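1. Sequence first, then the predicted structure, then my questions.
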Amino acid sequence: MNFEKLKVALILDQEIIPLWQYQLIETLVKSAYAEISLVLMLTSLATNKRCRKRAAGKKYTAVVNLHLQVDRMLFGSTTNFDRPSDLKEALGQTDILSVYLKEESAGSAISNSKIVSQINYYDLDVILQLAGDKLSGEILSVPRYGVWAYQHKVNDCPVGYMEVVNQQDTLRTDLLLFSPFFPNGQLIYRSFMLPDHLSIINTQHAAYWRTSLAMPRILQGLFKYGEGYLQNLAKRFDTKDPKGRLEALPNPVQALTKAVSHFTYLLYRVWRKIMYRDHWFILFSTQTEDPLTTSLSRYKRLAQPADRFWADPFLVTHAEKHYLFVEELLNRTGKGHITVVETNSNGEVLHFEKVLEKEYHLSYPFLLNHNNTYYMIPETGANRTVELYRCTEFPYKWEFVMNLMENVLTADVTLFFYNGKWWMFCCVDGTDQNIGMLDELHLYYSEELFSTEWISHPCNPIITDVSRARPAGRIFMKDNKIYRPSQDCSGMYGKAININQVTALSETEYNEHLLTKILPDKGNGILGTHTYNFSDSFTVLDGFRYLRKRFL
């Protein structure tokens, strides 16, 4: 374990930087684990702003540039990732060293060996490269733990451009460690997030804010756990590219076709929003089949009023009755609360009643039975809390017990008791930009349920993939094996449900692999599904479709 702060250098190409970089730097400056000792300011032939601007303008075709400008006009008012910020306001008197690069076959190298000697003087642990192309040569041997650089899955394309215009399911971001041992980069972080198919700049906004978290988080892990932490990170990620190849920037004709297609899709989405509403409903089965069975053919729809949707069903079966705790959202309010739906053994609704409502949105009413008492942890991310409630008169009366966490934005908290500990799974947004609620799964643990001291797992985030991160129901055991339902939100929110087998769960390790999937049945009007729970005699999940609005 390190006791001295890590010595970090930054590679930049100008003093006016985008806000996402500024906040990354500010996080490091205020941290207890790293200090910024040096800034390496890249210098090339295009040293003045006019040259840089001219060079940037030639990077993309006129059609692509126009497409980006129109996209920014439509959606840019809600983004701030690229707001110009002054580097010196964050760094103060930190040394800045101008560095000239020369192009080599293996990458860009520092042309002056005396400069490299000067950099060596700072005894650096890590160099964070936030500008410039891939580096090579002597500089890779300077920091103890390498040069770290981001790479988005693009090839001469704006970040998010191809993912939006081609309506791809995911956008990939890699963080690579370059050193003499890994001149082509060692993967230490990989994230798959959901692109916003409406907007390129919204997608960039999410991608760059997501990017701003990884470097500080890994530096903190390196400080706390030492070099072995980096080695463990490298083992977690498959270095293959399972989700697509690099694509070249389209020529002007192709770019025009993509722009027309993109804005046509935008108009379709506007029309769909006017004419239809999102509608979630409950599906149930009374057949006692293997919980790993994934066919929807055995499910029926639960009758529900037309003026609301029901989603996120959690189930308690008692005395031949089934009690479904659901998120209920009335079409006229747009804010969720928790309702219990009582059915008989045939799935006929006998009664439903609101049981928990707050001034903020509630959903995903996770249930657990502890010492013969039922507890609920609804999603309360809108209040920046993780709230625990106790049932005082089943199933209708609940009282607040405590906040398990505060000042944290979480989604779909799911607890599991295993090996004498409570394990808390949840998606967390660390950006305060409502980003990461689909693709970053965090794990915490505590020996006590009634605790505010939940310990963050050293592998956090344990999953950084929108296709399998977000919880989708109660974690269960079968034949002494642990299974975790999760959402597949690649391409769209709530597309499908994964059943993952957990193969390692301890204070130092976490691992799982996909076993099977519950896919929607589009032929029967089920376009998506994202919560799955069952008892010995009843199984429930939710379904999604678009419901036409009534204007009269």
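-> That came through, no problem.

2. Please make it C-alpha for all contacts and neighbour counts, starting now.
-> Will do.

3. tell me the helices in the protein, going along the chain?
-> 19-29, 49-57, 62-75, 87-91, 113-120, 161-165, 200-225, 227-236, 252-275 (DSSP state H).

4. And for the residue lying closest to residue 505 once chain neighbours are set aside, the neighbour number?
-> Leaving out its chain neighbours, the residue that sits closest to residue 505 by CA to CA, 6 or more residues apart in numbering is residue 511, at 6.9 Å. Residue 511 sits with 15 neighbouring residues when counted by other CA atoms under 10 Å.

5. got the contact list for residue 511?
-> By CA atoms under 8 Å, 6 or more residues apart in numbering, the contact set of residue 511 is 462, 502, 503, 504, 505.

6. ok, 6 Å please
-> Contacts here follow CA atoms under 6 Å, 6 or more residues apart in numbering; on that basis residue 511 touches 502, 503, 504.

7. Which member of those residues is positioned nearest residue 108?
-> Proximity of the contacts of residue 511 to residue 108 (CA to CA) peaks at residue 504, which lies at 41.3 Å.

8. Only the buried subset of the contacts of residue 511, as a ChimeraX command please.
-> One line in ChimeraX is enough to select the buried ones among the contacts of residue 511; burial here means 16 or more other CA atoms under 10 Å:
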select :502
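
9. so can I have CSV of the contacts of residue 511 showing distance to residue 76?
-> Below are these laid out as CSV (distance: CA to CA, whole Å):
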residue, distance to residue 76
502, 41
503, 43
504, 43
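
10. A further structure is provided below for comparison with the first:
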Amino acid sequence: MMRLGILVDERQAYFKWQYRLLQEISQYEHIALQVVINHHTLEHLKSMVDLIMMLQEWIESQMLAIKTNHLVGKITDSKNLKTIPHIKLDQRDSPPILDAAIARIRTFELDLIVDFTCRPIRDLPSTLAKRGIWSIQHGTSPYQISKWAGLLDMINRQPITPIKLIEVEPAGRANLIDESFHFVHWSLAQNKTQLIEQASILLDKHLRRETNAASQRAIAFPLERAIGPSFTHMIHYLIYFYRSLAAKAYRKVATKYWGKRYRCWSLLVGKGALVSTDPHTAQSIIPPPGEFWADPFLFEDAKGVYLFFENFNLQNKIGKISCTEVKGSVIGEVQDVLVKDFHLSYPFLCVEDGSIFMIPETSANRRLEIYRCVEMPNRWELFTTAFEGEPIADASYFEDDAGKRWLFVNKGVDDFFNDQLHIYQIDSLSLKTITPHRQNPVIIDARRARNAGPIFRSGSQFIRPSQNNSYGTYGYGLNLNVIKKLSLDHYEEEVVHKVTPESHIRFKSCHHLHQTKDRFVMDAITDD
């Protein structure tokens, strides 16, 4: 049984991630929450830059309708903490009072202290718990505190923003336990909201595994003091934000009133294997005005080769599933095969026990839906559902050489699915038994987590296509990953091929591939 203490500051806002994590901790049989340490550090006066940036963050949250991640009240009032002893540790108190509080904490003989304040800890003895103090750092230093999460990465146009789970050591040093990598949004308010919420996923993953931090002390580094943004950084950010806002507003007006298309996804069909073929030779399939086409899947039977894809309406912003027949490099008439009053995409197709199934993305309907084919290609009936009330994106079904069946799915925070890959072992597509992978989420990395098409065989290896969502660009590039290990206890993959704008100048973006034995189909934003 792990004896756990948590470090809070009741003066800070009470975040949703803190509530969720407390809920999870209360349900873990291997963790016993012993004490709440209410840690008050010395507060510094806010500078004029701080105040301006706080105002800017509020303006963005109102302008972009960003959901708040604050809860009403104080974390110390949480029902999960009502019966837990509280100890106040205030740096303004005299040394005898501080020493007495620290001595009282030691009486709980804690195994681990988890920091819920998300700020550098430099004034607490790490020996308060056997495994030390675990804390979270958001983004690149010096903005390690959640207050300015990811700001420096936005200003410096970094491809991703890191979140570090660290173990605090004496003398202002820390050991890296694990690290995740996240999408860089164009708005500070949006970026900060996502990063703060995502941090709890990494922390919860390691608490759930009852990780022994001592076995992971591979990288040690100094803890820097957290500082606010400089005047220069503030000016750079404000120019960047309002320039981006103006460009987005112009594109929105041009699309609505003049019918222009920006970042229009189209399809490409090629022969052979993508890794050994120049994708520039693939045949482009350009959608008609008012639409973009993406997420293509091929299906071949005795009657022909069918191409299923997401057909997105640029006016109502809702996708449907359409299909056409492929004859050589020519497509036939396009017909709609699955239309709902909510968004559909990623029409994953597979065969199980002689029946044809489709698993479209139905995250807008807050569940996973599987459809069975009644008549190819345009008659489908709902077969089963799962994950009720939970948004699930880009589900991919896979059967390994041992006959075990798996679902690879993407989950996220606030309907943002680029960062997390989850795996489940299932009995069949009836989904009567769904067993989560013990390392879920097996990947937390915007550069390679999100599914980008069905897993396919290449020789003796299985390849999982994944999206590279770097540089704040959805669909910046495409990865091909060899699956090295797959069991309920382990998952390991290795990137063996990449498609990016740097490596393939025709593509401005690409984020999907379906590779068959003799052909491939992908989507891309091209210069065509």
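-> Sure thing, it's come through. Quick caveat: nothing in here was measured; it's all calculated off a predicted structure.

11. that older thread, identify the residue of the second structure aligned to the residue nearest to residue 505 of the first structure.
-> Residue 511 of the first structure maps onto residue 492 in the second structure, with residues paired by TM-score structural alignment.

12. in the stretch 251-400 of the second structure, which spans are strands?
-> 266-271, 283-285, 291-301, 304-313, 319-327, 330-331, 335-338, 345-352, 355-361, 368-375, 379-386, 393-399 (DSSP state E, counting those that start in this stretch).

13. among the ones you listed, which is nearest residue 52 of the second structure?
-> Nearest to residue 52 of the second structure, of the strands of the stretch 251-400 of the second structure and by CA to CA, is strand 393-399 at 37.3 Å.

14. Please say which position in the first structure residue 385 of the second structure maps to.
-> In the first structure, residue 385 of the second structure lands on residue 403 (TM-score structural alignment).

15. circling back to that earlier point, tell me which of the helices of the first structure sits most buried.
-> helix 161-165 (a mean of 23; mean count of other CA atoms under 10 Å).

16. By how much does that helix deviate from the second structure on average?
-> Averaged over the aligned pairs, helix 161-165 of the first structure sits 2.1 Å from the second structure after superposition, using mean CA distance after the TM-score superposition for the first structure.

17. matching residues in the second structure for that helix?
-> Helix 161-165 of the first structure covers residues 151-155 of the second structure once aligned (TM-score structural alignment).

18. And for that stretch, what's in contact with it?
-> Outside stretch 151-155 of the second structure, the residues within contact range by CA under 6 Å, 6+ apart are residue 237.

19. Same question for stretch 353-368 of the second structure.
-> Contacts of stretch 353-368 of the second structure (CA under 6 Å, 6+ apart): 344-350, 370-373, 385-394.

20. how much space between residue 383 of the first structure and residue 338 of the first structure?
-> Applying CA to CA, to the nearest Å, the value for residue 383 of the first structure to residue 338 of the first structure is 15 Å.

21. Same drill for the two, tell me which one is more crowded.
-> Just comparing residue 383 of the first structure and residue 338: by other CA under 10 Å the higher neighbour count belongs to residue 338, 25 against 18.

22. Name all residues that make contact with residue 515 of the first structure.
-> 499, 500 are the contacts of residue 515 of the first structure under CA under 6 Å, 6+ apart.

23. sorry, back to before: between the strands of the stretch 251-400 of the second structure, which gets nearest to residue 514 of the second structure?
-> strand 291-301 (5.9 Å).

24. Isn't residue 108 of the first structure up against residue 137?
-> No. Counting by CA atoms under 6 Å, residue 108 of the first structure does not reach residue 137; the two are 7.9 Å apart.

25. Counterpart of residue 120 of the second structure over in the first structure?
-> So, by TM-score structural alignment, residue 120 of the second structure is matched to residue 133.

26. number of nearby residues for residue 71 of the second structure?
-> 14.

27. That one: what's it in contact with?
-> Neighbouring residues of residue 71 of the second structure by CA under 6 Å, 6+ apart: 14, 15.

28. Against residue 16 of the second structure, how distant is it?
-> 6 Å.
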